[in-house]
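Trainee: what's the 3D shape of this:
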Amino acid sequence: MIRFETIVEKVKQNHPGVDEDLLRRAYLFSAREHRGQIRKSGEPYLVHPLEVANILAELKLDPICVATGLLHDIVEDTKIPLEVIEEYFGPEIAHLVDGLTKISKLDHASHEERQALNMRKMLLAMVDDVRVVLIKLADRLHNMRTLEYLPGEKRRRIAQETLDVYAPISHRLGMSRVRGELEDLAFRYLEPEEYFKLKELVESRRKRLESYLEEVKHRITEMMAESDIRIVYIEGRMKRLYSIYQKLKRQRITIDQVYDLIAVRIITESVKDCYAALGVIHHAWKPVPTRFKDWIAIPRENFYQSLHTSVVGEGGQPLEVQIRTQEMHLIAEEGIAAHWKYKEGRRGSHTDEDEAFVWLKRLVEWQQEVKDSREFLDSLKLDLYPKEVYCFTPKGKVIELPRGATPI
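Mentor: Next comes the predicted model:
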């Protein structure tokens, strides 16, 4: 079980002036109220709020958020009313706990209606305070990590909901690390045969590919030093299983034809160094046509910025290269959890001028008009994976147009 002191240390690293007393009171209150409760895994229930708080601390979220993680199930799973939470911990934490309780309370409805209702509630919660959804994502992530202890049918239902609702939301908030783990865990329980078959294919190549990545990282380090390009660090990774699975199905190819099965991330000190590094990479290795994307010049709606290119490396091995600054990398991994700023005495509500939430306001307006659950979910998935169209004027101005736009 994660130690409470470990969580406090993680919070202090990112919030030096943290009110440790608040966190300790939340921990002791949670321990007292959940005493005697046992999870399906056989562990004390307290393990769950501790793990949720730990995920939030790792996302570098504020102490109020972490304290709420420790308390998030109190109203739903014990006899403690919301008024007591407010009395002990103040209106801000009570407000967040209330938002989480409302998301959890779903009416008896069809599968699609339940999913649509869940999504509507989360969208409305995000308009009010995005931290409600960040805590809910941490809650779902830990529940997915321990899903094996639930009965088969319930496992499938929760995994499907995770894939249909929680993974898209985390993607839309730019939280690639959380999204990737949620998708892989859901994939494991929804398509176990395909999951373990693909895992075996990847594992049989892992040792060779990881060794290759180390060689590539060493070579890139040398090339960047020779060109006086300031690099913070270089890391390698293998593509996540669910992402590979989707690509194999969509493109009807074999695993050896996946160009981004392995990737190198080059983290630089400046945007100038990003483009300079790209030039060095393309000079050293042959780029794959149509595989270059400049998300720095034209960022995605979820704040993501990076240069992506695929090259044919040493020995004919395909390799994806991602190049971005440290700040871009933090946002790429943690999304809005890294982007969002909280001011003392102010909730995480959004102003009308906040461009980052224009998409959310559109969805909320739409969900208030649409009554059919399937239509709402379909429209949501379209909006969560936008295909923007960009055109360039003769003077070089970039104009963003909606999907399906055509010239007149």
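Trainee: hey, let's count contacts and neighbours off CA atoms from now on
Mentor: Noted.
Trainee: next one: the spatially most central residue of the chain from Val258, what distance?
Mentor: The residue at the geometric middle of the chain, judged as the C-alpha nearest the mean C-alpha position with Cα atoms, centre = their mean, is Met175 (2.4 Å). Distance of Met175 to Val258, given as Cα to Cα, to the nearest Å: 24 Å.
Trainee: could you do Gly236 as well?
Mentor: The span separating Gly236 from Val258 equals 16 Å under the rule Cα to Cα.
Trainee: between those two, which has more neighbouring residues?
Mentor: Between Gly236 and Val258, counting by other Cα atoms under 10 Å, Gly236 is the more crowded of the two (20 against 17).
Trainee: packing partners for the helix ranked longest in the chain?
Mentor: Scanning the chain for the helix with the most residues, using DSSP state H, yields helix 192-226. Helices and strands touching helix 192-226, by 3 or more Cα pairs under 8 Å, 6 or more residues apart in numbering; DSSP states H and E, are helix 176-190, strand 231-238, helix 241-251, strand 262-268, helix 271-284.
Trainee: how about the contacts made by Asn302?
Mentor: For Asn302, the contacting residues are His171, Arg172, Leu173, Gly174, Gly335, Ile336, Ala356, taking Cα atoms under 8 Å, 6 or more residues apart in numbering as the criterion.
Trainee: try 10 Å this time
Mentor: Contacts for Asn302 (Cα atoms under 10 Å, 6 or more residues apart in numbering) come out as 170-175, 331-332, 335-336, 356-357, 359, 384.
Trainee: adding secondary structure, write these out as CSV.
Mentor: Formatted as CSV, the entries for the contacts of Asn302 read as follows, by DSSP: H, G, I helix; E, B strand; the rest coil:
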residue, secondary structure
Ser170, helix
His171, helix
Arg172, helix
Leu173, coil
Gly174, coil
Met175, coil
Ile331, helix
Ala332, helix
Gly335, coil
Ile336, helix
Ala356, helix
Phe357, helix
Trp359, helix
Leu384, helix
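Trainee: could you also give me the structure for this second sequence? I'd like to compare it with the first:
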Amino acid sequence: MADDYRVILVKLADRLHNMRTLQFMPERKRKTIAAETLVVFAQLAHRLGVWLFKTELEDLSFKYLYPTEFQRLDKLLSMRRAQYTSTLAAATHDFSEILRRDKMFKEHNIKLEITGREKGMYSLWEKMRRKTKYKNNIDNIDDIIALRVVLDIQQLAGESDEDFANRGAGYCYHALTLVRKLPNWSGGDSLKNYIAFPKPNGYQSLHVTFIHHDAPVPLEIQIRTRQMHEVAEYGMAAHWIYKDEQRGDGEQKKSKMRSRRVAWLESLADKDGDLRKDAQQFVEEVLRDELGRRCFVFLRDGTILNLSRGCTALDAAFKIHSEVGLHMQHAVINDKKVPPFYQLQNGDRVNIVTSDDAAPPREWLAYAFLRSTRNKLAAHFRRTKKEKERAVDLAAALATAATAAAAIPLVH
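Mentor: This is a model prediction of the structure:
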């Protein structure tokens, strides 16, 4: 299983290297590759929990797919970056002081690593799009900047993995208690407890938001152990870091093995790193097999549709919404009017023109590439047939009633 994860990591790294040189390709090719990256590779990294790749894959895709929005957000962040930097510096100093002075951490030889980070631009843009309260005020977002507190804890001789994990969680809660006591920082009441309730991809951490009295910029504090941090950075591959450790191995030997494996993972994301030729060839074969069956097209609002290769404009209409498909008049692809049976190509710009009076003819069943499209059309035709039959039955009943009424003599 670890080998499978390493193969996937090599694929992610290869795509990341390609994205870093995307500016040298024609615009249409850039958009197609960026769409594939955002929909397939970034999602794969997300599901595996590999934040080491996910954020950069998303941000590079964002830059090429939505350049106007990217530049606008970049400008907003640049205007605030000095404030973010000073807030992170003050937080690093204050939180380091109280944690490093703690008597229990000293006695138990707990090492601390404290680093700051800025939220990924695509993730930030998505949050602003999804939630109305963030649309016009970036300053309302409480996790644009964060301070990560990573606790290095040594596993005791004879200590089970479960006990070790529980002890690490206990130190995290102790650190949370300490940082809540800082005098110049307010907040700290709303806790997101991903240690007690991990995310589906295994992510664990304590998240809590503070605001410094002299700089009202929200700051998220993330507290986790080294093991939790490696799962956060490398996802499922983190289990491979600790794989094959023997109970009898000394801590020094275990540490060397972990260091080598962490170095290998980090080298994949190295800007100057170079994949082995055979690994590149393998990746290209996999990509041809997997992505050769997909087609990525763009709607007018920038939404990406991930369709099967061979899909038609009609399939895209039903993918958007059943009502769009049922009221489709025609499609406009790359600014040209096309019929419903037009076969979509990677990177096409798609606009479906609808009308309330439009209705699909039965021959459209032959234009549908996707089974789901054919099923929706068939269901519509069955429904309209029943409605017509009911209308005919109702007309006949009304006619019969009218005839019967006419036969009844009037009473004077």
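Trainee: got a TM-score for the pair?
Mentor: Remark: TM-score between the superposed chains equals 0.51 [TM-score structural alignment, normalised by the length of structure 1]; 224 aligned residues with a Cα RMSD of 2.7 Å.
Trainee: quick one on the thing from earlier: please identify the most buried of the helices and strands packed on helix 192-226 of structure 1.
Mentor: Ranked by average neighbour count under the criterion mean count of other Cα atoms under 10 Å, these are headed by strand 262-268 at a mean of 23.
Trainee: could you tell me where it falls in structure 2?
Mentor: Residues 145-151 of structure 2 are where strand 262-268 of structure 1 aligns, taking TM-score structural alignment as the criterion.
Trainee: in what helix or strand does the equivalent of Glu220 of structure 2 over in structure 1 lie?
Mentor: Matched across to structure 1, Glu220 of structure 2 falls on Glu320, judged by TM-score structural alignment. Applying DSSP states H and E as the criterion places Glu320 of structure 1 in strand 318-325.
Trainee: next, the buried residues of that strand.
Mentor: Within strand 318-325 of structure 1, the residues scored as buried using 16 or more other Cα atoms under 10 Å are Pro318, Leu319, Glu320, Val321, Gln322, Ile323, Arg324, Thr325.
Trainee: so who does the first one touch?
Mentor: Meaning Pro318 of structure 1. Each residue near Pro318 of structure 1 by Cα under 10 Å, 6+ apart is listed here: 256-263, 286-288, 310-312.
Trainee: nearest to Cys391 of structure 1, out of the helices and strands packed on helix 192-226 of structure 1?
Mentor: With Cα to Cα as the criterion, Cys391 of structure 1 lies closest to helix 271-284 of these, at 21.8 Å.
Trainee: show residues contacting that closest one.
Mentor: Judged by Cα under 10 Å, 6+ apart, the contacts made with helix 271-284 of structure 1 from elsewhere in the structure are 219-220, 223-224, 226-231, 266-268, 270, 287-288, 294, 296-297, 306-314, 321-326, 328.
Trainee: write the PyMOL selection for whichever of those are buried.
Mentor: With 16+ other Cα under 10 Å as the burial test, the buried ones among the contacts of helix 271-284 of structure 1 are selected in PyMOL as follows:
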select buried, resi 220+223+224+229+230+231+266+267+268+270+287+288+296+306+307+308+309+310+311+312+313+321+322+323+324+325+326+328
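Trainee: what about Ser310 of structure 1, which SS state?
Mentor: Under the three-state scheme (three-state DSSP), the conformation of Ser310 of structure 1 reads as strand.
Trainee: now check it against structure 2: what is it aligned to?
Mentor: Following TM-score structural alignment, the counterpart assigned to Ser310 of structure 1 within structure 2 is Thr209.
Trainee: what's the answer for Met122 of structure 1, then?
Mentor: Under the alignment (TM-score structural alignment), Met122 of structure 1 pairs with nothing in structure 2.
Trainee: burial of the nearest residue to Thr354 of structure 2 once chain neighbours are set aside, as a residue count?
Mentor: Distances taken as Cα to Cα, 6 or more residues apart in numbering put Met328 closest to Thr354 of structure 2, at 4.3 Å, once the chain neighbours are dropped. As a burial measure, Met328 of structure 2 scores 23 neighbours (other Cα under 10 Å).
Trainee: roughly how far does Met328 of structure 2 sit from Lys75 of structure 2?
Mentor: Going from Met328 of structure 2 to Lys75 of structure 2 by Cα to Cα gives 40 Å.
Trainee: and the residue nearest to Gln326 of structure 1 when sequence neighbours are not counted, what does it touch?
Mentor: Excluding its sequence neighbours, the residue lying closest to Gln326 of structure 1 (Cα to Cα, 6+ apart) is Ile267, at 5.9 Å. Contacts here follow Cα under 10 Å, 6+ apart; on that basis Ile267 of structure 1 touches 230-235, 273-274, 277, 306, 322-329.
Trainee: again, but for Asp256 of structure 1
Mentor: Taking Cα under 10 Å, 6+ apart as the contact definition, Asp256 of structure 1 lies against Arg205, Gln317, Pro318.
Trainee: what count of nearby residues applies to the second one?
Mentor: Looking back up the chat, that one is Gln317 of structure 1. The burial count assigned to Gln317 of structure 1 is 13, neighbours taken as other Cα under 10 Å.
Trainee: my read: it touches Val311, true?
Mentor: Yes. Counting by Cα atoms under 10 Å, Gln317 of structure 1 touches Val311, with 8.4 Å between them.
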